[in-house]
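Student: Provided below for reference: sequence and predicted model.
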Amino acid sequence: MAERLIQSIERAADVLELFLAAHQDLSVKEISDKLGLSKSTVHGIIKTLEYRGYLEQNPDDLKYKLGLKLFELGNRVVNNLDLGKIARPIIKELVEDLMETVHLVVFERGEVIYIEKLDGPRALRIYSQVGKRAPIHCTGVGKAILAFQEEEEIERILSNTDLQSFTEYTLTDKEDIKKQLRTIQEQGYSIDDEEIELGLKCVAAPIFDHQGKVIAAISCASPKIRLSEEKLVEVIKVIKLAAAKISQSMGYNAEHALV
């Protein structure tokens, strides 16, 4: 494949990607120095990109920045993304690997909604079903999403949520929930240990979009008796990896996410 690459296009891509890494406007000389290209070569690339709207020049210091054409293209990509379509093969692979039920939920106005559910071969009848809303304070998927909201949003959601107790293990005190959320944020995953249904244990991880915002979560649900310590470690690992794959496909970049 490498022999079919067009060098001029490769160099143009290098110039554009340089702006992603630099996070600042750049002059022809700065681009030339960073890429190890002659100023005349860089100048030709930049002028072409500017003409097509991919770069813009600041008339005050004559430095260049990314243009609106890239913003338009980026929006088109984001609008074409389909979370369910992207996640479906990953969910199927998870079920085949873990032999347990896997869920995908989205975050909508302070609530979580199941949009995908694929049962494992030994699935039990449990609370979840596609289209159903899930409590945000005591489900793995709900807590995985809630933990990565701004502090003010967490406070608002908890203050406007009926912190209902479903089992003896459900946390209903707002401060206790906040403490648990801080731990979830640190470790990058959440666990529902019989909080929504006795005998049920879930591991969930958040899914981020191109702006670095949590938009969804994925989880593995299993009877607690089947989740030994060894199996739990495995489930946590693969669920976090699956969430990261979906996030990346949704345009998320931990280093360059917009805020």
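Tutor: Thanks, I have it.
Student: make it CA atoms for all contacts and neighbour counts henceforth
Tutor: Noted.
Student: show me the strands in this protein, by range?
Tutor: Using DSSP state E, the strands assigned to the chain run over residues 55-57, 64-66, 101-108, 111-118, 133-134, 190-193, 200-208, 214-223.
Student: what residues does stretch 191-204 touch?
Tutor: The contact list for stretch 191-204, computed with CA atoms under 8 Å, 6 or more residues apart in numbering, reads 126-127, 138-141, 144, 166-171, 189-190, 217-225, 227, 235-236, 239-240.
Student: of these, buried ones?
Tutor: 138-141, 144, 166, 170-171, 189-190, 217-223, 227, 235-236, 239-240 (16 or more other CA atoms under 10 Å).
Student: winner for burial among the strands of the chain?
Tutor: strand 200-208 (a mean of 27; mean count of other CA atoms under 10 Å).
Student: gap between that strand and the chain center?
Tutor: How far strand 200-208 lies from its chain's middle: 13 Å, per CA atoms, centre = their mean, to the nearest Å.
Student: just to revisit the earlier point, and the strands of the chain as CSV, adding distance to F19?
Tutor: Shown next, in CSV, are the strands of the chain (distance: least, CA to CA, whole Å):
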stretch, distance to F19
strand 55-57, 10
strand 64-66, 7
strand 101-108, 32
strand 111-118, 36
strand 133-134, 41
strand 190-193, 36
strand 200-208, 23
strand 214-223, 25
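Student: quick one, which of the ones you listed is nearest to L94?
Tutor: strand 101-108 (7.2 Å; CA to CA).
Student: which strands and helices lie in contact with the top helix by length along the chain?
Tutor: For the chain, the helix that runs over the most residues, judged by DSSP state H, is helix 229-249. Using 3 or more CA pairs under 8 Å, 6 or more residues apart in numbering; DSSP states H and E, the elements in contact with helix 229-249 are helix 83-98, strand 200-208, strand 214-223.
Student: S32 is nearest to which of the ones you listed?
Tutor: strand 200-208 (34.5 Å).
Student: how far away is N75 from A144?
Tutor: The gap separating N75 from A144 is 26 Å, by CA to CA, to the nearest Å.
Student: can you check V105 too?
Tutor: For V105, the distance to A144 - CA to CA - is 10 Å.
Student: tell me, what's touching those two both at once?
Tutor: A217.
Student: count of neighbours near I45?
Tutor: 17 (other CA atoms under 10 Å).
Student: identify the residue nearest it in space, chain neighbours excluded?
Tutor: Using CA to CA, 6 or more residues apart in numbering and skipping the chain neighbours, the partner closest in space to I45 is A12 (6.1 Å).
Student: tell me the contacts of the one you found?
Tutor: I45, I46, L49.
Student: tell me which of those is nearest to A244?
Tutor: Nearest member of the contacts of A12 to A244, counting by CA to CA, is L49, at 32.4 Å.
Student: buried sites along stretch 39-46?
Tutor: Result for stretch 39-46 [16+ other CA under 10 Å]: buried residues V42, H43, I45, I46.
Student: got these as a markdown table, with distance to L55 columns?
Tutor: Formatted as a markdown table, these follow (distance: CA to CA, whole Å):
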| residue | distance to L55 |
| --- | --- |
| V42 | 13 |
| H43 | 12 |
| I45 | 10 |
| I46 | 7 |
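Student: check it against this one:
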Amino acid sequence: MAASEQAERTGGVQSVTRAFQVLEAMAESDGRISLSALATACDLPLPTIHRLVRTLTDLGYVRQEPSRQYALGPKLIRLGESASRLLGTWARPHLAELVDTLGETANLAMLDGDRVVYVGQVPSRHSMRMFTEVGRKVYAHCTAVGKVLLANLPAEQVQEILRRTGMPAQTEHTITDPERFAEELDRIRERGYATDDGEQEVGVRCVAVAVPGGPAQMAISISGPVTRMTDELVARAVPLLQKAAAALAADLTQRS
């Protein structure tokens, strides 16, 4: 839908609609794009794109690269961090319910570029529990949240992410072979959840599901020591995680 049609349909201001259309197009192109490609992606005349990008650059939301391509600017980081904190607050009741029911630490994570960032957590009440600092970024290939998020992406995009980050071994259990990892993603797609069996940290097991239809690629998980995260607990956790993920998605839809 063209920006003018979208603004008319929503009763919005056309220039604002177009500015966000530009930012979203840049994000979808991995954060860097030429003016001509932006014009094509946004279905707008090149002079219009030039004016929008120049204004966004002056405001710090876009920056020009030495290659003369344009990239998302540093001011968006502050907005993203504030949005992530708010997202974690909204998710907290759903995470707390999981902790009350299952007894293990519950987490909310999202795809941030090529990595996964934790944006919300409610810790277990056990004295020995898992703790991940909110804001921490991790590789996607060795975490349950990362794997379930990658499983929702096109294979070509997954390959590009892994090409950029590599597949470093965090433990002896980390999957580092691309073909084996592709098979793992196929299994995740079939069963609807992902597990991390000591692949990020020895002695820790995690199970995660994706949040359906959210504003970003997000996943909910529970994690704990392998002595408590038995196959029986994982089987019990999966439908509860799916229920929590659907409830969070509904909450976010109502707030948007």
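Tutor: Arrived safely, thanks for sending. Predicted model only: the values in this text are computed from it and were never measured.
Student: which one of the strands of the first structure lies nearest to L35 of the first structure?
Tutor: Checking the strands of the first structure against L35 of the first structure by CA to CA gives strand 64-66 as the closest, at 15.2 Å.
Student: elements contacting that closest one?
Tutor: helix 7-22, strand 55-57.
Student: most packed of the ones you listed?
Tutor: strand 55-57 (a mean of 20).
Student: list the contacts of that strand.
Tutor: Applying CA under 8 Å, 6+ apart, the set of residues contacting strand 55-57 of the first structure is I46, L49, E50, K63, Y64, K65, L66, G67, L68.
Student: related to what we said a few turns ago, if you look at the contacts of A12 of the first structure, which of them are in helices?
Tutor: I45, I46, L49.
Student: which residues does the last one contact?
Tutor: Yep, that's L49 of the first structure we're talking about. Applying CA under 8 Å, 6+ apart, the residues contacting L49 of the first structure are A12, L55.
Student: run the last query once more with 10 Å
Tutor: A12, V15, L16, H43, L55, E56, L66, G67, K69 (CA atoms under 10 Å, 6 or more residues apart in numbering).
Student: same check, this time on the first one
Tutor: When the contact criterion is CA under 10 Å, 6+ apart, the partners of I45 of the first structure are S8, I9, R11, A12, A13, V15, K39.
Student: nearest to G120 of the first structure, of these?
Tutor: A13 (43.6 Å).
Student: contacting residues around the closest one?
Tutor: Q7, I45 are the contacts of A13 of the first structure under CA under 10 Å, 6+ apart.
Student: so how far is I45 of the first structure from it?
Tutor: 10 Å.
Student: for K117 of the first structure, same thing?
Tutor: 48 Å.
Student: try P135 of the first structure
Tutor: For P135 of the first structure relative to I45 of the first structure (CA to CA), the value is 53 Å.
Student: next one: F107 of the first structure
Tutor: 42 Å.
Student: likewise for V214 of the first structure?
Tutor: Taken as CA to CA, the span from V214 of the first structure to I45 of the first structure is 37 Å.
Student: same thing with L104 of the first structure?
Tutor: For L104 of the first structure, the distance to I45 of the first structure - CA to CA - is 44 Å.
Student: likewise for Y114 of the first structure?
Tutor: From Y114 of the first structure to I45 of the first structure the distance is 47 Å (CA to CA).
Student: do A22 of the first structure as well
Tutor: 18 Å.
Student: what of L158 of the first structure?
Tutor: For L158 of the first structure relative to I45 of the first structure (CA to CA), the value is 52 Å.
Student: likewise for V141 of the first structure?
Tutor: As judged by CA to CA, V141 of the first structure and I45 of the first structure stand 47 Å apart.
Student: could you do I86 of the first structure as well?
Tutor: Taken as CA to CA, the span from I86 of the first structure to I45 of the first structure is 35 Å.
Student: cool, E229 of the first structure as well?
Tutor: From E229 of the first structure to I45 of the first structure the distance is 56 Å (CA to CA).
Student: could you do L146 of the first structure as well?
Tutor: 45 Å.
Student: please enumerate the helices of the stretch 51-200 of the second structure.
Tutor: 75-102, 144-150, 155-165, 178-191 (DSSP state H, counting those that start in this stretch).
Student: return the set of buried residues in the first one.
Tutor: Spelled out, that is helix 75-102 of the second structure. In helix 75-102 of the second structure, counting by 16+ other CA under 10 Å, buried: S84, L87, G88, W90, A91, R92, H94, L95, A96, L98, V99, L102.
Student: residues in contact with the closest residue to P215 of the second structure other than its chain neighbours?
Tutor: Closest residue in space to P215 of the second structure, ignoring its immediate chain neighbours: L252 at 7.8 Å, by CA to CA, 6+ apart. The neighbourhood of L252 of the second structure, defined by CA under 10 Å, 6+ apart, consists of L87, W90, A91, G213, G214, P215, A246.
Student: for the last one, what are its contacts?
Tutor: A246 of the second structure sits next to A210, V211, P212, G213, G214, L240, L252 when contact means CA under 10 Å, 6+ apart.
Student: equivalent analysis for V148 of the second structure, please.
Tutor: 140-141, 184-185, 188-189, 192-195, 207-211, 217-221.
Student: which of those map to contacts in the first structure?
Tutor: Using both residues aligned by TM-score structural alignment, their matches' CA atoms under 10 Å, the first structure keeps these contacts from the contacts of V148 of the second structure: 140-141, 185, 188-189, 192-195, 207-211, 218-221.
Student: neighbours of the aligned residue in the first structure for R187 of the second structure, how many?
Tutor: Residue pairing (TM-score structural alignment): R187 of the second structure is matched to T183 of the first structure. Neighbour count of T183 of the first structure, defined by other CA under 10 Å: 13.
Student: for the most centrally placed residue in the first structure, what are its contacts?
Tutor: Geometric centre of the first structure, nearest residue: F208, 1.9 Å, by CA atoms, centre = their mean. Counting by CA under 10 Å, 6+ apart, F208 of the first structure makes contact with 145, 148, 214-217, 243-244, 246-254, 257.
Student: can you find the partner of it in the second structure?
Tutor: Using TM-score structural alignment, F208 of the first structure sits opposite P212 in the second structure.
Student: same check, this time on L171 of the first structure
Tutor: Under TM-score structural alignment, L171 of the first structure pairs with I175 in the second structure.
Student: now do L118 of the first structure
Tutor: In the second structure, L118 of the first structure lands on V122 (TM-score structural alignment).
Student: which residue packs closest to S223 of the second structure, ignoring adjacent ones?
Tutor: Using CA to CA, 6+ apart, the closest residue to S223 of the second structure is C206 (4.2 Å).
Student: no no, Q21 of the second structure
Tutor: Q21 of the second structure sits nearest to C42 (CA to CA, 6+ apart), 6.6 Å away.
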